[in-house]
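J.: Sequence and predicted structure below; questions after.
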Amino acid sequence: MKIPALIPLLISCLMLSACTSKPKSDYDTEYDFSQLNSFETVSPSQNDYPLSSSRIEDSIAAALSNQGFVMVQQQADFNVTYSFKVEDKPKKSGLSIGLGTGTWGSGGGVSVGTSVGVPIGSDTAQIQTIQIDIINPKTNKLIWRGTDKFNIDAGGEKKTEETKKTVAKILSQFPPHTK
């Protein structure tokens, strides 16, 4: 394969990786996570988005259960709480530059093109950021925190699915893989 033929493939891979978010997490390096088996969900105080709260709680319970943790009502090995925020972000309408190669007959060539994206409809999008905290119930201290965000394009089933995916991505980093 010629080097110029690899350029479009590399650009495509870079563009795809730029579109996906990667959750961030931090944890207490002195804590022994191997002792954790059961959890209890602690709901935050009232908020303006009860549907989002319910979706997040259900997603946390499902994700942790899928990892083998057992949900209990009291005396859990760890407590899970969460917070979230919804904010407006301007839609991107920037300049894109493309690079292409091709052949025609016995000749070849390289071309460079540009495009300008113009947002249609509203000029803002909503982003929901979810933060999940794992608390040691004996000391009430934070032992792990993960966060990620997603675009809110619509409510209902689409938002439920995005919430599930985002929570699962966050909790895929829990417990941390230490030495």
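T.: Nice, I can see it.

J.: okay, CA-based contacts and neighbour counts for the rest of this
T.: Fine.

J.: three-state assignment of T101?
T.: Following DSSP: H, G, I helix; E, B strand; the rest coil, we place T101 in the strand state.

J.: repeat for G146
T.: G146 - assigned by three-state DSSP - is strand.

J.: ok, for it, nearest residue in space, not its chain neighbours?
T.: Nearest residue to G146, sequence neighbours excluded (Cα to Cα, 6 or more residues apart in numbering): S25, at 4.1 Å.

J.: Quick one: list the elements packing against the helix or strand where the one you found lies.
T.: Here S25, judged by DSSP states H and E, is contained in strand 24-27. Applying 3 or more Cα pairs under 8 Å, 6 or more residues apart in numbering; DSSP states H and E, one finds that strand 24-27 makes contact with strand 141-152.

J.: make it 10 Å
T.: Judged by 3 or more Cα pairs under 10 Å, 6 or more residues apart in numbering; DSSP states H and E, the packing partners of strand 24-27 are strand 124-136, strand 141-152, helix 156-171.

J.: One more to weigh against that first structure:
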Amino acid sequence: MKNLLIAAAVLMLAACAKTPDVDYDKSVDFSNYKTFAWFPQATLANAGNYQISPLMEQRVREAVNTQLQAQGMTLADTATADVLLNYHASVDTKIDVDTFNVGYGAQWNYWGMGYNTQTTTREYDVGTLVLDVVDRASNQLVWRGAREGRLQKKQSPEERNEAVKESVATILSGFPPEKLKK
């Protein structure tokens, strides 16, 4: 029974990891948006991390374009698009700390007994990709989606492409917001 509860908890956490972090303006009718374009100044270049390069920027743009076109939207000129897209990326270093008991000890020469503990720490990078959708006519942010994940180093270009496609698909699974409502 205990193992079944642990398995259910792990599955629930895995399901949560696939859910994008989404915020949007509830007063907006997203069915009116048929075309999109990128803000002219949209860039990831200022992120300041070696993993966020012009190559990664190209991957993100291609993945977003492909995903939105698969959802029925059309890439248009900036002056005529219904919505404009902007994106941001950041990389943060986090620390994972584990402390556990490794044994019970006793000494006879000196009075005392106690537990021995071991603590290990690991640094790792977490990347966050944020996609903004702005209504071109009002210049107001109407939708924001984000995904955070642990970055993998030493990936091939193909592995990087797949990771970006998966992240973008996860973020855009909440766009338009009507898809989230059941």
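T.: In hand now; what should we look at? Being a predicted model, the structure only gives us computed values, none of them experimental.

J.: Which SSE is immediately downstream of the strand holding S25 of the first structure?
T.: For strand 24-27 of the first structure, the following helix or strand on the C-terminal side (DSSP H and E) is strand 38-41.

J.: about what we covered before: what lines up with the residue nearest to G146 of the first structure in the second structure?
T.: Using TM-score structural alignment to pair residues, one finds that S25 of the first structure aligns to V22 in the second structure.

J.: circling back: with distance to V42 of the first structure and mean neighbour count as extra columns, can I get the helices and strands packed on strand 24-27 of the first structure in JSON lines?
T.: Below are these laid out as JSON lines (distance: least, Cα to Cα, whole Å; neighbours: other Cα atoms under 10 Å):
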{"stretch": "strand 124-136", "distance to V42 of the first structure": "10", "mean neighbour count": "18"}
{"stretch": "strand 141-152", "distance to V42 of the first structure": "13", "mean neighbour count": "19"}
{"stretch": "helix 156-171", "distance to V42 of the first structure": "16", "mean neighbour count": "18"}
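
J.: With distance to V72 of the first structure as new columns, can those be given to me in TSV?
T.: What follows is those, written out as TSV (distance: least, Cα to Cα, whole Å):
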stretch	distance to V72 of the first structure
strand 124-136	15
strand 141-152	19
helix 156-171	18
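
J.: Between those, which one is closest to K91 of the first structure.
T.: If you check each of these against K91 of the first structure by Cα to Cα, strand 124-136 wins as the nearest, at 5.0 Å.

J.: once aligned to the second structure, how far is the closest one on average?
T.: By mean Cα distance after the TM-score superposition for the first structure, the fitted strand 124-136 of the first structure averages 0.7 Å away from its aligned residues in the second structure.

J.: Please apply the same query to stretch 164-171 of the first structure.
T.: In the superposition with the second structure, the average deviation recorded for stretch 164-171 of the first structure is 0.9 Å (mean Cα distance after the TM-score superposition for the first structure).

J.: Identify the residues contacting that stretch?
T.: 21-25, 55-64, 66-67, 128-132, 145-150, 158-163, 172, 174 (Cα atoms under 10 Å, 6 or more residues apart in numbering).

J.: can you rerun that using 7 Å?
T.: Residues outside stretch 164-171 of the first structure that contact it (Cα atoms under 7 Å, 6 or more residues apart in numbering) are P23, S59, I60, A63, G146, T147, D148, K149.

J.: Tell me which of the helices and strands packed on strand 24-27 of the first structure lies nearest to P90 of the first structure.
T.: For these, proximity to P90 of the first structure was assessed by Cα to Cα; strand 124-136 is nearest, at 4.2 Å.

J.: any idea how far E87 of the first structure is from the closest residue in space to R145 of the first structure that isn't next to it in sequence?
T.: Of all residues not flanking R145 of the first structure in the chain, D133 sits nearest, at 4.6 Å (Cα to Cα, 6+ apart). Distance of D133 of the first structure to E87 of the first structure, computed by Cα to Cα, to the nearest Å: 20 Å.
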